[in-house]
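Visitor: Sequence and predicted structure below; questions after.
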Amino acid sequence: MIDTIKKRTIGFLAAAIIAIISQFLTAIIPNIGGATIAILIGIVLGNTVLKQPVLSAGTKFAEKRLLEYSVMLLGLTITFQTILQLHWSGLLFIIIQMAITIIAAIMIGKWLHFGEGIYLCMAGGNAVCGSSAIASIKPVINASDEDAGMSITLVNLMGTVMMLALPVIGTMVFGHVDMLRGALIGGTVQSVGQVIASATMVNQTTVQFATLFKIMRIIMLVVVVTVFARIHAKNEALANAEKEVEAEVKKGKIDFLPWYVLWFLIFCILNSFFHLPAFIGNTAHLLSSWCEIIALAAIGLRLNLKAFLKAGKRFAIYSVSVGLIQTIVALILIKLLIHA
């Protein structure tokens, strides 16, 4: 136990220090966000001065566990009652938007000859909530660390582009209608931090609407994880003997609902039906944010940039295509469904 802790300490501290630096840098460049800064610094340092194998155990632990804790803690920050504030048109917009994003990501991924690990992680990361969604999806589809890491990097980089572009696009298309601009940002931008940073570029009212739409996507995480687990089981059945996969499901070898997603749901239910003190939600939000930023720093440190650039053209086409589809579909759906 002590030896394990010692092995993990150096790599974990490296990721934590990068996360702290990233948070300080947000004061200088607030429009990008700590999460994106952390993964970018991690990629640069991990492929130059911090390539030592001794860091591996700690960065792997930070990447895996802290994202799981981040997902779990999110449950204490949201309630089901917030869904009611979106009305039926807002809910319908989110459901259709997520469904089209997932279908598009899967179809484009297959067309570009990516494996299941990549296209399901990309689908969930773009449709739901970026890194946290990928962390939830990864174990139920048995995605490799490399597939998840590359997907998280792509989703965060595309999220940064959309974070900067959508306030401008939203104002051009919807004028100064805050609810519609909030729907565009909250219904498309990938991570929670990026949604808030993007909406802040507009005004505080847009932040409130964008957050509501984003929360609805997060609540749908449990549904997405369950569906993706079934897709994976079906793919396994096609590749192997169907009876063997069914036997594994019955024995519990394939987890349709990871422990942290289950706790996410439990916390969300508690927060919805019981009046929890405000400091619990605030503390959970703070801890969840730090867990995500440290984990993203670790992912950056672990990303093999040479391997990433080798497949760069396909990844770039994939990421941009999904982002464009998300944005175009959102603009159409908001025009058709949502009336401020």
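Guide: Nice, I can see it.
Visitor: rest of the way, CA atoms for contacts and neighbours
Guide: Will do.
Visitor: Name the SS class of residue 275, please.
Guide: Residue 275 falls in the coil class when you classify it by DSSP: H, G, I helix; E, B strand; the rest coil.
Visitor: Does residue 126 touch residue 187 like I think?
Guide: No: applying C-alpha atoms under 8 Å as the test, residue 126 and residue 187 come out as separate, 10.2 Å apart.
Visitor: Hmm, residue 9 is touching residue 58, no?
Guide: Yes: using C-alpha under 8 Å, residue 9 is in contact with residue 58, at 5.8 Å.
Visitor: So between those two, which is more surrounded?
Guide: Between residue 9 and residue 58, residue 58 has the larger neighbour count (other C-alpha atoms under 10 Å), namely 22 against 17.
Visitor: I'd like to know which elements the host helix or strand of the more buried one is packed against.
Guide: In this structure, residue 58 sits in helix 56-61 according to DSSP states H and E. Helix 56-61 sits against helix 2-25, helix 278-302, with contacts defined as 3 or more C-alpha pairs under 8 Å, 6 or more residues apart in numbering; DSSP states H and E.
Visitor: what element comes up after it heading to the C-terminus?
Guide: By DSSP H and E, the next helix or strand past helix 56-61 is helix 67-74.
Visitor: tilt between that following helix and helix 278-302?
Guide: Calculated by axes from the mean of the first three to the mean of the last three C-alpha atoms, to 10 degrees, helix 67-74 forms an angle of 160 degrees with helix 278-302.
Visitor: and helix 67-74, how far out from the chain's middle?
Guide: In terms of C-alpha atoms, centre = their mean, to the nearest Å, the centre of helix 67-74 is found 11 Å from the chain centre.
Visitor: show me where the stretch 201-340 of the chain has helices.
Guide: For the stretch 201-340 of the chain, the helices defined by DSSP state H, counting those that start in this stretch occupy 204-219, 221-239, 242-251, 259-273, 278-302, 305-310, 312-337.
Visitor: out of the ones you listed, nearest to residue 86?
Guide: Across those, residue 86 has its closest neighbour in helix 204-219 (7.2 Å, C-alpha to C-alpha).
Visitor: Just the residues contacting that closest one, thanks.
Guide: Residues outside helix 204-219 that contact it (C-alpha atoms under 8 Å, 6 or more residues apart in numbering): 78, 80, 82-83, 85-86, 90-91, 94, 98, 127-129, 178-179, 181-187, 192, 195-196, 199-200.
Visitor: of those residues, buried ones?
Guide: Applying 16 or more other C-alpha atoms under 10 Å to the contacts of helix 204-219, the neighbour count classes 78, 83, 86, 90-91, 94, 98, 127-129, 178-179, 181-187, 192, 195-196, 199-200 as buried.
Visitor: Inside helices: which ones of these?
Guide: Judged by DSSP state H, the subset of the buried ones among the contacts of helix 204-219 located in helices is 83, 90-91, 94, 98, 127, 178-179, 181-187, 192, 195-196, 199-200.
Visitor: Give me the distance between the nearest residue to residue 99 once chain neighbours are set aside and residue 108.
Guide: Of all residues not flanking residue 99 in the chain, residue 127 sits nearest, at 7.8 Å (C-alpha to C-alpha, 6 or more residues apart in numbering). Using C-alpha to C-alpha, to the nearest Å, residue 127 is found at 14 Å from residue 108.
Visitor: take a look at this one as well, against the first:
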Amino acid sequence: MQLAPIPTLPSRLASRGIDVLPGVLLCALIAAIATVIGACVPLVGSAIPAVVIGVLVAMIRKPAARLAPGIGYAGKFVLQCAVVLLGAQLSLASIVRVGAESLPVMLSSLAVCLLGAWVIGRALGVDRDLRVLLGVGTGICGASAIAAISPVIRAKSADIAYAISTVFLFNILAVLIFPVIGHALGMSPHAFGLFAGTAVNDTSSVVAAASVFSASALGFAVVVKLVRTLMIIPISVGLAVLEGRRTGSSERLTPARILKLVPWFLIGFLAVATLTSFGAITETASGILTTVSVFLVATALAGIGLSTDLGAIRTAGLKPLLLGGILSLLVALTTLSVMAATGAL
């Protein structure tokens, strides 16, 4: 692979900045409006208004092509940066503790989801690749898992678009419904963090749902979600082996290839948490970083709202959509059942 020369890096970065700036500014403007709404109605927060405003704007008038790079940039990279900054709230010891606590709930819901995707998907007549994408998207971490798994199973672009659109639809429903369920069941912020981090399938929606429920639930929910994101690695490796056997063209799984399956923002989150653990990030700095992170989340969700493709769901039929809904329900019910059985509810 030929690398671009280092001397051209500043000009390339400047060009990229010019491309994404208009779209990012639009998302930031929506985030600012959503922040004002959240300040006036604290129960709503800034996450839901950002998504709703973004979707409404996209429905009324599709954003111009020159805004697309920045909208996509906000919906992905800005969100990942927000997650990295949330590491300032936690220490490595708390991450290990949360991982150990959430493991039974996480593994149970993932197993039920993957099994349900295979059995129910086949019964509904959903295409194999789409079953796999919906299963990993719902069971692990939404669009990130779908993006990681797609090249492994050589999924078609239409299947990828449908899976991401379906997962996103139920993410939005989770943001609206899960806080209501949490309050109805009298969950503590700690319990809701475990519930949202396990049963909601995309990082943005986990952050949004936890933010709506309680600010103190946010950090715990994110850690649970990030620990769950690590499941991309064994699932990707397993699918790569199965795909190789099915096609007879297995590609060697080197440590470097496996390492590439780990999302960079997970590494960044752990790095910031490490700095926090050693006192490099003060309490004041942690508060500032958390505030910035919340605004970045609203900016990212505005981008996701603006880029929502409602037509992709309408044109692909209802069976995969039905499968996505069933899987989301199975994950939520399994999570609640295991939490109740283990005394975590």
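Guide: Good, I have the coordinates. All of these numbers come straight from a predicted model, not from anything done at the bench.
Visitor: TM-score them against each other, please.
Guide: For this chain pair, the superposition-based TM-score is 0.75 by TM-score structural alignment, normalised by the length of the first structure; 309 aligned residues with a C-alpha RMSD of 3.4 Å.
Visitor: Aligned against the second structure, show me the partner of residue 328 of the first structure.
Guide: The pairwise alignment with the second structure assigns residue 328 of the first structure to residue 333, based on TM-score structural alignment.
Visitor: OK, contacts around the residue nearest to residue 126 of the second structure when sequence neighbours are not counted?
Guide: Among residues not flanking residue 126 of the second structure along the chain, residue 320 sits closest, at 6.1 Å (C-alpha to C-alpha, 6+ apart). Taking C-alpha under 8 Å, 6+ apart, we find residue 320 of the second structure in contact with 121, 126, 130-131.
Visitor: for residue 185 of the second structure, same thing?
Guide: Residue 185 of the second structure touches nothing, counting by C-alpha under 8 Å, 6+ apart.
Visitor: now it: how far from residue 172 of the second structure?
Guide: The gap separating residue 185 of the second structure from residue 172 of the second structure is 21 Å, by C-alpha to C-alpha.
Visitor: if we can go back for a sec, what range in the second structure does the helix holding residue 58 of the first structure sit on?
Guide: Going by TM-score structural alignment, helix 56-61 of the first structure sits over residues 68-73 in the second structure.
Visitor: And the matching stretch against the first structure, how far off on average?
Guide: Superposed on the first structure, stretch 68-73 of the second structure shows a mean distance to its aligned partners of 1.6 Å (mean C-alpha distance after the TM-score superposition for the first structure).
Visitor: what residue of the second structure matches up with residue 81 of the first structure?
Guide: Aligned partner of residue 81 of the first structure by TM-score structural alignment: residue 93.
Visitor: Next: residue 47 of the first structure.
Guide: When the second structure is aligned by TM-score structural alignment, residue 47 of the first structure is paired with residue 59.
Visitor: Count the neighbours of its match for me.
Guide: By other C-alpha under 10 Å, neighbour count at residue 59 of the second structure equals 15.
Visitor: do the same with the one 3 residues further on
Guide: Each residue near residue 62 of the second structure was counted by other C-alpha under 10 Å, and the total is 13.
Visitor: That one and residue 217 of the second structure, how far apart?
Guide: 35 Å.
Visitor: Please apply the same query to residue 234 of the second structure.
Guide: Residue 234 of the second structure sits 28 Å away from residue 217 of the second structure, going by C-alpha to C-alpha.
Visitor: out of the two, which sits in the more crowded spot?
Guide: residue 217 (23 against 12).
Visitor: Nearest spatial neighbour of that one, chain-adjacent residues omitted?
Guide: Excluding the flanking residues, the one nearest residue 217 of the second structure by C-alpha to C-alpha, 6+ apart is residue 189, at 4.5 Å.
Visitor: Settle this for me: that neighbour is touching residue 211, isn't it.
Guide: No: Residue 189 of the second structure is beyond contact range of residue 211, at 10.3 Å (criterion: C-alpha under 8 Å).
Visitor: Just tell me what residue 122 of the first structure corresponds to in the second structure.
Guide: Correspondence of residue 122 of the first structure to the second structure, assessed by TM-score structural alignment: residue 138.
Visitor: that older thread, and the gap between the match of residue 47 of the first structure and residue 311 of the second structure?
Guide: For residue 59 of the second structure, the distance to residue 311 of the second structure - C-alpha to C-alpha - is 11 Å.
Visitor: Residue 47 of the second structure now?
Guide: Applying C-alpha to C-alpha to residue 47 of the second structure and residue 311 of the second structure gives a distance of 24 Å.
Visitor: How about residues contacting stretch 79-98 of the first structure?
Guide: With C-alpha under 8 Å, 6+ apart, stretch 79-98 of the first structure has contacts from 127-128, 183, 187, 212-213, 215-217, 219, 268-269, 271-272, 326, 329-330, 333-334, 337-338.
Visitor: do the same with stretch 58-74 of the second structure
Guide: For stretch 58-74 of the second structure, the surrounding residues in contact (C-alpha under 8 Å, 6+ apart) are 19-27, 57, 299-308.
Visitor: List the contacts of the aligned residue in the second structure for residue 233 of the first structure.
Guide: Matched by TM-score structural alignment, residue 233 of the first structure corresponds to residue 240 in the second structure. Neighbouring residues of residue 240 of the second structure by C-alpha under 8 Å, 6+ apart: 152-153, 250-251.
Visitor: packing partners for the strand or helix carrying residue 131 of the second structure?
Guide: For residue 131 of the second structure, the host element (DSSP H and E) is helix 128-136. Applying 3+ C-alpha pairs under 8 Å, 6+ apart, one finds that helix 128-136 of the second structure makes contact with helix 92-124, helix 142-153, helix 157-184, helix 319-342.
Visitor: Including distance to residue 42 of the second structure, could those helices go into CSV?
Guide: Below are those laid out as CSV (distance: least, C-alpha to C-alpha, whole Å):
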stretch, distance to residue 42 of the second structure
helix 92-124, 27
helix 142-153, 27
helix 157-184, 13
helix 319-342, 26
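Visitor: of all those, which lies closest to residue 294 of the second structure?
Guide: Using C-alpha to C-alpha, those put helix 157-184 closest to residue 294 of the second structure, at 15.4 Å.
Visitor: What residues of that closest one count as buried?
Guide: 159-172, 174-176, 178-179, 182.
Visitor: same thing with stretch 220-238 of the first structure?
Guide: Residues 220-222, 224-226, 228-233, 236 are the ones in stretch 220-238 of the first structure that count as buried (16+ other C-alpha under 10 Å).
Visitor: To which residue of the second structure is residue 99 of the first structure aligned?
Guide: Per TM-score structural alignment, the equivalent position to residue 99 of the first structure in the second structure is residue 107.
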